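K.L.:
this is the structure alone, sequence omitted:
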């Protein structure tokens, strides 16, 4: 099975230091919805793993978050794609569980539910927490320079820079992953 895990804020949609609290505030990054659809059409199952501390901070409700997820699902479906599952950590960072990135809980939970190993599975994110969650789970961290990604890339030490591929945006990462899987499949 080919699968990929994406962070949400800063990767699929614009991020905000004030949190994205409603569908009205949720705006897709250019090319991100199409990139998800292309991944699906290339045979990848797409999952999301996202921290949503705005719930723990009482800035928005579970219902508001689910409405944003539903909106995202509809947008992806309109392009011929699908998001197969969404994991989210709603807790306040001061009360983090194993599920909140940089902890690997969300990624490990997806792997357990799918009965699939994380070896070689790309986790595409934009923050240090995304990189470390992938490393802690045994997945392949991948950065996009959207959201907090450019700053995260600049802060990586040399050892991590050698291990973490960086792309301008989700569309570029998706093209690379699709190309890599095509080469691997034909080898």
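P.N.:
Received the coordinates, thanks. Quick caveat: nothing in here was measured; it's all calculated off a predicted structure.
K.L.:
please make it C-alpha for all contacts and neighbour counts, starting now.
P.N.:
Noted.
K.L.:
for the closest residue to residue 128 other than its chain neighbours, pull up the helix or strand it's in.
P.N.:
Of all residues beyond its chain neighbours, the one nearest residue 128 is residue 152 (5.9 Å), with distances taken as CA to CA, 6 or more residues apart in numbering. For residue 152, the element it lies in under DSSP states H and E is helix 149-155.
K.L.:
putting a second one here so we can go through both:
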């Protein structure tokens, strides 16, 4: 079992690792119990049994997440558009044991986008705008945003300057908004895909 020298170790690793946080959390619980239990109480039979149950629960949750990730990969390989977007998100964020790989993320996201998944189309626009996992190409980015806008996607309409504000008298820098959106969209939309059932 992995133990840490302090809370800082735990929080530093949890933010950088692609391993499920439950593993780290269970180790953190053990670390905390070692510090807060009065001398002579831990390790006691009661303390060890409680910790064993907590670790077992954490391990079972980790296994369930691993199985979930594998089922997503299987469904994506069979052509399920939402599963392709979720798999791309796992690669983009480096979650559930998948190493962060922007090129694989772009490949899978493009498959989902080609099947008409609106948020995947927006992510592809942002990825082409930034050159994230693909060669930067503003024209391809615009085409992806236009596909999403054709389905009524509000952010895409705004990025393209086709929303109501663009037609009115409001002065707005759509170029700056597009660049800002391209920085935040892939990560935020990927997180959204992973919480979608």
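P.N.:
Perfect, I can see it now. Computed from a prediction, not measured in an experiment: that's the story for all the values here.
K.L.:
now the TM-score, please.
P.N.:
Here the superposed chains carry a TM-score of 0.28, computed using TM-score structural alignment, normalised by the length of the first structure; 86 aligned residues with a CA RMSD of 5.1 Å.
K.L.:
hang on, the earlier thing: mind listing what's buried in the helix holding residue 152 of the first structure?
P.N.:
Buried residues in helix 149-155 of the first structure, counted by 16 or more other CA atoms under 10 Å: 149, 150, 152, 153.
K.L.:
any idea which helix or strand comes after it?
P.N.:
Following helix 149-155 of the first structure in sequence, per DSSP H and E, is helix 158-163.
K.L.:
for that next one, packing partners?
P.N.:
Counting contacts by 3 or more CA pairs under 8 Å, 6 or more residues apart in numbering; DSSP states H and E, helix 158-163 of the first structure is packed against no other helix or strand.
K.L.:
contacting residues around the following helix or strand past that helix?
P.N.:
Next helix or strand after helix 158-163 of the first structure toward the C-terminus (DSSP H and E): strand 166-167. Residues from elsewhere that reach strand 166-167 of the first structure, judged by CA atoms under 8 Å, 6 or more residues apart in numbering: 142, 143, 144, 145, 153, 173.
K.L.:
any idea which element the last one lies in?
P.N.:
Secondary-structure assignment from DSSP H and E places residue 173 of the first structure in helix 170-186.
K.L.:
just the strands in the first structure please.
P.N.:
For the first structure, applying DSSP state E gives strands covering 2-6, 44-51, 85-89, 122-125, 140-144, 166-167.
K.L.:
and the angle for the fifth one with strand 2-6?
P.N.:
Taking axes from the mean of the first three to the mean of the last three CA atoms, to 10 degrees, one finds that strand 140-144 of the first structure is oriented at 50 degrees with respect to strand 2-6.
K.L.:
could you check the angle helix 170-186 makes with strand 140-144 of the first structure?
P.N.:
Using the same axes, to 10 degrees: strand 140-144 of the first structure against helix 170-186 is 140 degrees.
K.L.:
who does strand 140-144 of the first structure touch, helix- and strand-wise?
P.N.:
Checking 3+ CA pairs under 8 Å, 6+ apart, strand 140-144 of the first structure ends up next to strand 122-125, helix 128-137, helix 149-155, strand 166-167.
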